[in-house]
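Trainee: Just a sequence and a predicted model for now, questions to come.
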Amino acid sequence: MAFTPMTVAEIIDELIVPPNPFRWEAFDGSATGPEDAKYRVQLTSPEGLAYIATAPGDLGLARAWMTGGLVVEGEHLAHPYGIFDSLRDLYGQFQAPNPATLVRIYRSLGALDALKVQPVPEVERQGWLERTLRDGLTRHSKERDADVISDHYDVGNDFYELFLGKEVTYTCAYYPTEDATLDEAQENKYRLVFEKLRLKEGDTHLDIGCGWGGLVRYAARRGVKSLGVTLSKEQADWAQERIKEEGLEDLAEVRFLDYRDVEEGDFDGISSIGLLEHIGVDNYAAHFDFLSGKLRPGGLMLNHCITYPDNHKTKKGGFIDRYIFPDGELTGSGTVIREMQDNGFEVLHAENLRFDYARTLRDWCLNLKDNWEEAVELVGENTARLWGMYMAGSQWGFEHDVVQLHQVLGVRLAEDKSRAGVPERRWWNDSPWGLADN
């Protein structure tokens, strides 16, 4: 008996338990899902379906979205935030078909020319495959860390300037009021870190994974001798140019350097803002031991990183690992605190800023939306779509407690176990927003 291929709609119906959270309309003319669904999804080509079929889950959906093979009506490419509630429902409604149906589905996908594995133009980086073949399961050598940081951060300074704000800061801001601007919130974040580290004129400061050097310049403007290091050459060159423009060369420096190669020591304060995600949980002990050894007795270290709501450890998902943060790894704040305590620090304070990160990501997406045409011109539509989807999904994740953002403050004790002048009580100024009047 001749084989009759299934339509795309029939394939979807076999894979998703009703009610389907989307209305699907496919290139072969078939459609399924409720007419009144909140979102109408168009599968525009066999290539888009092939991305989903050959990499089910977030990786395949992301590839189809980036290339226009999957289109969601009413969602701007720079901020497709609204779809993530429905995506959560979709992931919960997948069902495994029986073996006979699975064979029919694969034969039908072949007939639809939807089983070809192909790269995503402009976005699929050859470095990912080269690193995998070269290193296998080995992670976090200096060479590999330099490769993966370059993959993410050397997309182009001009592109990042479009949405990160005037100081080009790619980490969670700290909003002093609900209606504060992104630039005000990033300045307030610098203030918070500066005050937590008790930095003052004449002190020395090390900022590891310093990005474009915003905190380094903030500290130098206040008389602190500040050194930043980054594994992105584009960031280091940009930061050094800004330091020169502001006349801060005597106090500020950003080096293209692995933090493990910093030779100076005896710092008064160390900040690590958004670096720990790249370190690997198994390397935390060596990481914090190294940093405690770079501080003077009584010196303070502020670690600011994305965390999970609990203390499991996992590598980031397929989409994030392939396209956003290769080798990224998260765990909970309890693990961060334990490793700091076990490796040279008394932990003084920890707090969760996940809602501030949701606001930060919202503002980045809105800036990208306002500058969409220029972003596409700079990096191509596929890469611009990638960043819009990643940032909108991250905003949703922070709002729904999928991920959190913790700042953890520690002190290197003196030999007699004293804090060497560090006060007993909190000395920095929190934002008054949301606090009851005294």
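Mentor: Looks like it arrived, so ask away.

Trainee: from here on, contacts and neighbour counts on C-alpha atoms
Mentor: Fine.

Trainee: could you say which helix or strand contains His205?
Mentor: Secondary structure from DSSP states H and E places His205 in strand 204-208.

Trainee: List the buried residues of that strand.
Mentor: For strand 204-208, a neighbour-count test (16 or more other C-alpha atoms under 10 Å) marks Thr204, His205, Leu206, Asp207, Ile208 as buried.

Trainee: With stretch 274-288 instead?
Mentor: Here stretch 274-288 shows Gly274, Leu275, Leu276, Glu277, His278, Ile279, Gly280, Val281, Tyr284, Ala285, His287, Phe288 as buried, counting by 16+ other C-alpha under 10 Å.

Trainee: do the same with stretch 391-408
Mentor: For stretch 391-408, by 16+ other C-alpha under 10 Å, it's 391-399, 403-408.

Trainee: what about the helices in the stretch 151-300 of the chain?
Mentor: 157-161, 182-196, 214-221, 233-245, 284-293 (DSSP state H, counting those that start in this stretch).

Trainee: still on that earlier bit, so what does the strand holding His205 touch, helix or strand wise?
Mentor: strand 225-230, strand 267-273 (3 or more C-alpha pairs under 8 Å, 6 or more residues apart in numbering; DSSP states H and E).

Trainee: Output those as JSON lines; include the columns distance to Asp85 and mean neighbour count.
Mentor: Listed next are the helices and strands packed on strand 204-208 as JSON lines, based on distance: least, C-alpha to C-alpha, whole Å; neighbours: other C-alpha atoms under 10 Å:
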{"stretch": "strand 225-230", "distance to Asp85": "36", "mean neighbour count": "27"}
{"stretch": "strand 267-273", "distance to Asp85": "29", "mean neighbour count": "24"}
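
Trainee: Which one, of these, ends up nearest to Asp158?
Mentor: strand 225-230 (17.8 Å; C-alpha to C-alpha).

Trainee: out of the buried residues of stretch 274-288, who's nearest Asn429?
Mentor: Gly274 (21.9 Å).

Trainee: Check the gap between the closest one and His304 for me.
Mentor: 6 Å (C-alpha to C-alpha, to the nearest Å).

Trainee: Structure two is appended below for comparative analysis:
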Amino acid sequence: MTSTYRSSNTRGSVPGQPRRRPPVPSVADIVKAVTTREPTVRITAYDGSAVGPEDAAVGLHVATGRGLSYVLTAPGDLGLARAYVSGDLEVKGVHPGDPYEALRRLATGLQLRVPAAGEALRLVRGLGWERLRPPPPPPQEATPAWRRTIAGLGLRHARGRDAEAIHHHYDVSNRFYEMVLGPSMTYTCAVFRDETDTLEQAQANKYDLVAGKLALKPGQRLLDVGCGWGGMVRHAAREYGVRALGVTLSKEQAVWAQTAIEREGLAHLAEVRYLDYRDAPLEHFDAVSSIGLTEHIGVKNYPRYLGALRDRLKPGGRLLNHCITRSDSRASHKPGAFIDRYVFPDGELAAPGRLVSAVHDAAFEVQHEENLRLHYALTLAGWNRNLVANWDECVAEVGLGTARVWGLYMAGSRLAFERNEIQLHQILGTKTTKDGVSSYPLRPDWTP
């Protein structure tokens, strides 16, 4: 049975007369051709066409023909992102610093279908093949993975390529991150005792949870790999009297963190170095924390990564690995095109079972695992609120396109955590000795 929700503006030809070019389809015609029913959001376009309820609280406006070409030439999230970042796709009814509500409504109110071959061909002929010529992407977009390889950056997760990937995301602007992340300058999932916690309280809760799981005590040595702006390093030194070393591949992060350490009078206990984790000192640390680094490592590199951390722990020492994971073990490790090109180039996620197995196979005894999925959704909502509150200054600092990228990616990630498309897992392991000594008590020695 043929659906009545279709566009049909083609005409039959008369024998003996030249075939006429099909009428140019409107943007609304195209939307109707690729959706199963009327969308619950209002979609309007530069050609005056519209589809969807007129009183919808949220709307999309395709402002230019270039925006339509972006969407048509890169189906899925990449084309929409290109059009949005460039300003060729406007979102109505939400702030660009937090388009969460628009993404939520699109996820539930826009059901896509693949048009029949004949219908697709008629649309393309009506539009003209030139409309399917990809416009140059916005300047915020990184090159695709295959071009990174042939451009001399090396294979995925080579040292130089990892450094470039970290630079792309983390060296945007320290001032921008201060406005988005807040005073804690912490760019990882917080832990909320309840939803009334402020973002700052929740980040302190997270650091206390990590410290508790690692059983940190005054005088111990902590190595924090992928330390960012030194949040864990400073917290451990200030609150637990720990001698803490942090390492990061972002030069801007390292400079900011070391300045903060000296400003807070913690230089006798804490240090942050611009250093690859693979070059961290081969000392025997009492504990190692990895908070948000594993996503950048590459799944195939888990054994080498975890082996490097194990070799830096003394016998009986503890490792706390905190990272985003996939909820579906059958899904690809590689990210979607938008995340790979605009947010985390070369990032990879594995399912929690794969990560637990990797920790186990690296000769750690797995002692505890915890999923903080909904905590990350709350964390991202807080970052979006900060971006909205500081929007004008953020745009002045990094430009409108980059500010739009961050608003879109944080809101989209929040929705993904809420919908259980991705998760956040903490895994605690001990470097248990050959004769079974782990220094781990019969029951957890931290406050859950």
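Mentor: Arrived safely. Note that the structure is predicted; figures quoted are calculated from it, not measured.

Trainee: May I ask you to name the longest strand in structure 2?
Mentor: strand 313-326 (DSSP state E).

Trainee: Quick one: work out the angle between that strand and strand 285-291.
Mentor: 10 degrees (axes from the mean of the first three to the mean of the last three C-alpha atoms, to 10 degrees).

Trainee: Run the chain-centre distance for strand 313-326 of structure 2.
Mentor: The chain centroid and the centroid of strand 313-326 of structure 2 are separated by 21 Å, computed with C-alpha atoms, centre = their mean, to the nearest Å.

Trainee: Give the other helices and strands that the next helix or strand along the chain from that strand contacts.
Mentor: Heading C-terminal from strand 313-326 of structure 2, the first helix or strand you meet, by DSSP H and E, is helix 337-338. Counting contacts by 3+ C-alpha pairs under 8 Å, 6+ apart, helix 337-338 of structure 2 packs against helix 77-86.

Trainee: Mean deviation, the helix it packs on versus structure 1?
Mentor: Its matched residues in structure 1 lie on average 1.0 Å from helix 77-86 of structure 2 after superposition (mean C-alpha distance after the TM-score superposition for structure 1).

Trainee: Structure 1: matching residues for that helix?
Mentor: Aligned using TM-score structural alignment, helix 77-86 of structure 2 spans residues 58-67 in structure 1.

Trainee: go on, stretch 243-263 of structure 2?
Mentor: With TM-score structural alignment applied, stretch 243-263 of structure 2 matches the range 225-245 in structure 1.

Trainee: hmm, who's touching that stretch?
Mentor: Contact partners of stretch 225-245 of structure 1, identified using C-alpha atoms under 8 Å, 6 or more residues apart in numbering, comprise 145-146, 149-150, 153-154, 156-157, 202-214, 216-217, 219-220, 249-259.

Trainee: Also stretch 270-287 of structure 1?
Mentor: Applying C-alpha under 8 Å, 6+ apart, the set of residues contacting stretch 270-287 of structure 1 from outside is 139-140, 145, 171, 193, 197, 205-210, 291, 295, 299-306, 313, 325, 327-331, 336, 339-340, 342-343.

Trainee: Let's see that with 6 Å instead.
Mentor: 205-209, 301-305, 328-330, 339 (C-alpha atoms under 6 Å, 6 or more residues apart in numbering).

Trainee: Stretch 92-103 of structure 1 now?
Mentor: By C-alpha under 6 Å, 6+ apart, stretch 92-103 of structure 1 touches Leu15, Ile16, Val17.

Trainee: how about 10 Å then?
Mentor: 11-21, 57, 86-87, 105, 107-109 (C-alpha atoms under 10 Å, 6 or more residues apart in numbering).

Trainee: how close does the closest residue in space to Gly241 of structure 2 that isn't next to it in sequence get to Arg238 of structure 2?
Mentor: Distances taken as C-alpha to C-alpha, 6 or more residues apart in numbering put Pro218 closest to Gly241 of structure 2, at 4.3 Å, once the chain neighbours are dropped. For Pro218 of structure 2, the distance to Arg238 of structure 2 equals 10 Å [C-alpha to C-alpha].

Trainee: ok, those two, which is more surrounded?
Mentor: Per other C-alpha atoms under 10 Å, whichever of Pro218 of structure 2 and Arg238 has more neighbours is Arg238, with 17 against 12.

Trainee: Report the contact partners of the more buried one.
Mentor: Listed by C-alpha under 10 Å, 6+ apart, the contact set of Arg238 of structure 2 reads Met232, Ile261, Glu264, Gly265, Leu266, Leu269, Ala270.

Trainee: looking at those residues, which has the most residues close by?
Mentor: Per-residue neighbour counts (other C-alpha under 10 Å) across the contacts of Arg238 of structure 2 peak at Met232, which has 29 neighbours.

Trainee: Sweet, I'm off.
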